[in-house]
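Visitor: Predicted model and sequence below, questions to follow.
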Amino acid sequence: MQRVLLLSFSTLVSDPRVRRHALALADSYYVVTAGYGEAPGYGNEHIQIPRPTPTCYFKKFLKAVFLLLRVYSPVYWLDDDKRAALKLLKSLEAFDLVIANDAPSLPVAFFSAGTSVPVVADMHEFAPGEQLPGWKWNLFWKGYPQYLCRRFLPRANHVLTVCDSIAELYRQEFLVTLPGVLMNCPSYLEAVPKEVGEKIRLIHHGAGCPSRKLELMAEAALLLDERFEFDFMLVESDSAYCSWLKETYEGQRIRFREPVPMPLISEVLNRDYDIGVFLLEPEAISYKYALPNKLFEFMQARLAVVVSPNHEMARLVRSTSVGVVSEDFSSASLARAINALDEATIMSMKRASAVAAQRYCAETVYSDFKRLADAFTR
């Protein structure tokens, strides 16, 4: 059986995109995963990459000097997790295909693959546009992801990303041909839209990090009619920020609940909620063109959807009739969009989600990914 390496410098047990890669290839390939943490419960074999240790002052100084001089290769290899990953992978039997997830995996992937093994670069978001602008970023780090992309993407046998807009950005800046698009669609859920109850229940789930400004959705929740209840289900990537949100906003109208395992998200949302909500200010390029997992999980849960007017989210919501788009990125605009919904409209959107769920599911979308792997391993 041909061997495929799925490489990602992430915690694989909570990385939905790598999980879907593995499930799509499971029946035809021997899948080796490499990432942080113990075996994630998918794939045939797992290589646990040691998590990066705190950087000593001397290494920080060296990195700062190299970054200022725009000498980027040493910056990468000063990371002990990158060196450890390369050493671990070099000791393994050769692979027939390497799939590198995100820009930080590119150098290790290509050095592990050598000259004869094809490499697919799944870039997920737009790597040079994932950080919010700031003086430290502009002075030190801005050129680093650009270096990784410019140095390695032209060597990839194929490049993937999450949406059309980001694919076009990669083509304009780094590539001759347009990358492929692989949307973040979860597995299909056999479910029906739940009837709206006495209270209309709204949910936002995802990472609890300050850059997403979740307080804007909380402020919108305070402006809603008494018909609505708003829940947050957050993975606490920043515990201090999440604690502040709870202390500031938790009350009769807003609740915070514990996150559920990733494969169960759509099932729980289908059972407990009516509307999925996401407002995301487009301060970073990746936020401007966001097309996140949660949007497709809302569809699988057969929810109505309310989102801010980020380009890709708005286009998908409008084209599928699963929800509405706020006029702008303010809390007041989001609240107006929600308050305008009546029960009949919500149920119509839920039924539209049931239709969209058949198209935007992993079983449909990732069949193309399987065919891509087959093409490089014939």
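Guide: Perfect, thanks for sending it. Numbering: from 1, shown residues only.
Visitor: use CA for all of it now, contacts and neighbours both
Guide: Fine.
Visitor: ok, residues contacting stretch 243-250?
Guide: Applying CA atoms under 8 Å, 6 or more residues apart in numbering, the external contacts of stretch 243-250 come out as 215, 218, 256.
Visitor: try 10 Å this time
Guide: 208, 210, 214-215, 218-219, 221-222, 230-232, 236, 239, 241-242, 254-256 (CA atoms under 10 Å, 6 or more residues apart in numbering).
Visitor: Flag every buried residue along it.
Guide: 245, 249-250 (16 or more other CA atoms under 10 Å).
Visitor: Where helices are concerned, which of these count?
Guide: The helices, defined by DSSP state H, take in 245, 249 from the buried residues of stretch 243-250.
Visitor: Please pull up the helix or strand immediately following the helix or strand that contains residue 217.
Guide: Taking DSSP states H and E as the criterion, residue 217 maps to helix 215-222. Following helix 215-222 in sequence order, the next helix or strand is strand 228-235 (DSSP H and E).
Visitor: next one: that next one to chain centre, how far?
Guide: Distance, stretch centre to chain centre, for strand 228-235: 19 Å (CA atoms, centre = their mean, to the nearest Å).
Visitor: burial of residue 129, as a residue count?
Guide: Residues contacting residue 129 under the criterion other CA atoms under 10 Å number 18.
Visitor: quick one, what contacts the closest residue to it other than its chain neighbours?
Guide: Closest residue to residue 129 apart from its sequence neighbours, by CA to CA, 6 or more residues apart in numbering: residue 285 at 4.7 Å. By CA under 10 Å, 6+ apart, residue 285 lies in contact with 125-133, 166, 169.
Visitor: which of these tops the neighbour count?
Guide: Busiest of the contacts of residue 285 [other CA under 10 Å] is residue 166, holding 28 neighbours.
Visitor: try it against this one:
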Amino acid sequence: MKKVIISVTNDLVTDNRVHKVALSLQKMGFKVTLVGRKLPNSKKLDRRSYKTKRLKLFFKKGPLFYLEYNVRLLFFILQRKVDIILANDLDSLPANFIASKRKKRPLVYDSHELFTQVPELINRRRTQAIWERIESWILPQLEHAYTVCESIATFYNKKYSTSFQVIRNLPHREELLMVPPEKVLLADDRKIILYQGALNIGRGLEFAIKAMQYIDNARLLIAGDGDITKALMHLVADLELADRVTFLGKIPLSEMKYITAQANLGLSIEEDLGLNYRYALPNKLFDYIQHQVPVLVSNLPEMSKIVNRYQVGMILKSHDPEQMAHQLHEALFDMHLREHWIENLPQAAEELCWEKEEKILIDIFTPLKKSQGNKKESQQTS
């Protein structure tokens, strides 16, 4: 059985994309090992059908973390039998690239975002320049790569003449959930506005919280964790919105679907802070759609394209809290609009699912699987 090592720098608990990829490769007949890291507050992983390894690191963030992670990951891969190596995002790519050269094994690269254009790097030119140097060193040498949307694929193709295929971060197809009574979120009849995902700068969360000052009969639930969690909690306290805004923390994948299914509106309201957010096509958008929840999204090209095509929600006109509140109210309480969206959501959910998208992944890995098999056969007969 051919072996694939997949690596990513997060703790694996909520990374649905690498989980789906691992399951698809396992279905193809690969023996999969998924490598991440373990933090002091990392939750226990759900039982999975493939192997997982979370590295315990001394450094938790910053340059020394990335250096330590890549050194540890490099030795991990070099010490194991592997047929194909799959790197997720630029921060895991150096170790995977060096290991692929040393072991003479094919490397596949999954770019979840425009890493060098994330808001956290835009105003840190020295750090950004280091990552750009790493990117310009490795990306032109890649033969097998894919990313989450057409805009990012086009960007990399123009910049490095590297061909990226597109595998969107779509969820598995699910029937409408029957939510068990013990998982029901609210005991009252207020509408649920949901944000799920990382709590980082540029996600529009500060504006959504401020908008809750102007909305009655609704509650904003925030599921996730990140760099600005504490700042957001302080903002809620300062505005005295504890009865309207609830932080759910980081939710395991197996539980998150029950929360999503109860929402009346899903938010994906990233700000236009550089190319990474401008080209964003977040998995939460597709999770909302899969659970047939109407959406409110930023007026950015990839997200607005989905909403306009499938007519499943509203496009945000402004991040101004009062104007946002007006749109939130309309999206929650205008029954004519909601009936139109709810009528369209089943077809969108049927089309925007991993079962259809994974065919591209299979097309990438099938030739690699065959070529590795042929190499082993030739080595055995020589």
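Guide: Arrived safely, thanks for sending. None of these values were measured; they are calculated from a predicted model.
Visitor: From the contact counts, what lies against the helix holding residue 217 of structure 1?
Guide: Helix 215-222 of structure 1 is packed against strand 200-207, strand 228-235, helix 239-249, strand 254-257, strand 275-278, helix 331-339, with contacts defined by 3 or more CA pairs under 10 Å, 6 or more residues apart in numbering; DSSP states H and E.
Visitor: Where does the last one end up in structure 2?
Guide: Per the alignment by TM-score structural alignment, helix 331-339 of structure 1 matches residues 321-329 in structure 2.
Visitor: Name only those of the contacts of stretch 243-250 of structure 1 that count as buried.
Guide: Buried among the contacts of stretch 243-250 of structure 1 (16+ other CA under 10 Å): 208, 214-215, 218-219, 221-222, 230-232, 236, 241-242, 254-256.
Visitor: Would you mind measuring from the nearest residue to residue 217 of structure 2 once chain neighbours are set aside to residue 24 of structure 2?
Guide: Using CA to CA, 6+ apart and skipping residues adjacent in sequence, the residue nearest residue 217 of structure 2 is residue 190, 4.7 Å away. Shown here: residue 190 of structure 2 relative to residue 24 of structure 2, a distance of 39 Å by CA to CA, to the nearest Å.
Visitor: more crowded one of these two?
Guide: Taking other CA under 10 Å, residue 190 of structure 2 and residue 24 do not tie; residue 24 has more neighbours (19 against 13).
Visitor: close enough to count as contact, that one and residue 364?
Guide: No. With contact defined as CA atoms under 10 Å, residue 24 of structure 2 does not count as touching residue 364 (11.9 Å).
Visitor: Which neighbours do these two have in common?
Guide: Common neighbours of residue 24 of structure 2 and residue 364 (CA under 10 Å, 6+ apart) are residue 358.
Visitor: show me what contacts the residue nearest to residue 217 of structure 2?
Guide: Contacts for residue 190 of structure 2 (CA under 10 Å, 6+ apart) come out as 216-219, 244, 264.
Visitor: next one: residue 121 of structure 1
Guide: Going by CA under 10 Å, 6+ apart, the list of residues near residue 121 of structure 1 reads 7, 98-103, 105-106, 109-110, 149, 152-153, 155-161, 179.
Visitor: redo that, cut-off 7 Å
Guide: Counting by CA atoms under 7 Å, 6 or more residues apart in numbering, residue 121 of structure 1 makes contact with 99-101, 156, 158-160.
Visitor: so which of these hold up in structure 2?
Guide: Conservation of the contacts of residue 121 of structure 1 in structure 2, assessed by both residues aligned by TM-score structural alignment, their matches' CA atoms under 7 Å: retained contacts are 99-101, 158-160.
Visitor: from those residues, which is closest to residue 188 of structure 1?
Guide: Of all those, residue 160 has the smallest distance to residue 188 of structure 1: 21.9 Å, by CA to CA.
Visitor: just checking, that closest one is part of a strand?
Guide: Yes. Membership of residue 160 of structure 1 in a strand is supported by DSSP: H, G, I helix; E, B strand; the rest coil.
Visitor: Distance check, the equivalent of it over in structure 2 against residue 293 of structure 2.
Guide: In structure 2, the residue paired with residue 160 of structure 1 according to TM-score structural alignment is residue 146. Residue 146 of structure 2 sits 28 Å away from residue 293 of structure 2, going by CA to CA.
Visitor: In terms of neighbours, single out the busier of these two.
Guide: Comparing residue 146 of structure 2 with residue 293 by other CA under 10 Å, the one with more neighbours is residue 293, at 26 against 22.
Visitor: so what corresponds to that one in structure 1?
Guide: Match for residue 293 of structure 2 (TM-score structural alignment): residue 303.
Visitor: Pull the number of nearby residues for residue 366 of structure 2.
Guide: Once other CA under 10 Å is used to define contacts, residue 366 of structure 2 is seen to have 12 neighbours.
Visitor: for it, what are its contacts?
Guide: Applying CA under 7 Å, 6+ apart to residue 366 of structure 2 gives no contacts.
Visitor: Does residue 6 of structure 1 belong to a helix, a strand or coil?
Guide: Reduced to three states by three-state DSSP, residue 6 of structure 1 is strand.
Visitor: List the contacts of it.
Guide: Listed by CA under 7 Å, 6+ apart, the contact partners of residue 6 of structure 1 are 32-34, 98-100.
Visitor: Let's see that with 10 Å instead.
Guide: Contacts of residue 6 of structure 1 (CA under 10 Å, 6+ apart): 18-19, 21-22, 31-35, 43, 46-47, 97-101, 105, 109, 120.
Visitor: same deal with residue 67 of structure 1?
Guide: 61, 73-75, 139-144.
Visitor: Identify the residue of structure 2 aligned to it.
Guide: Aligned partner of residue 67 of structure 1 by TM-score structural alignment: none.
Visitor: pretty sure residue 67 of structure 1 is in a strand, no?
Guide: No. Looking at residue 67 of structure 1 with three-state DSSP, it is helix, so not inside a strand.
Visitor: counterpart of residue 75 of structure 2 in structure 1?
Guide: Match for residue 75 of structure 2 (TM-score structural alignment): residue 87.
Visitor: Who are the contact partners of its match?
Guide: Contact analysis of residue 87 of structure 1 by CA under 10 Å, 6+ apart lists 81, 108, 112.
Visitor: In TSV, list the residues you listed along with neighbour count and distance to residue 289 of structure 1.
Guide: Below are the contacts of residue 87 of structure 1 laid out as TSV (neighbours: other CA atoms under 10 Å; distance: CA to CA, whole Å):
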residue	neighbour count	distance to residue 289 of structure 1
81	19	30
108	22	28
112	23	32
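Visitor: Between the two ends of stretch 107-116 of structure 2, how far is it?
Guide: 21 Å.
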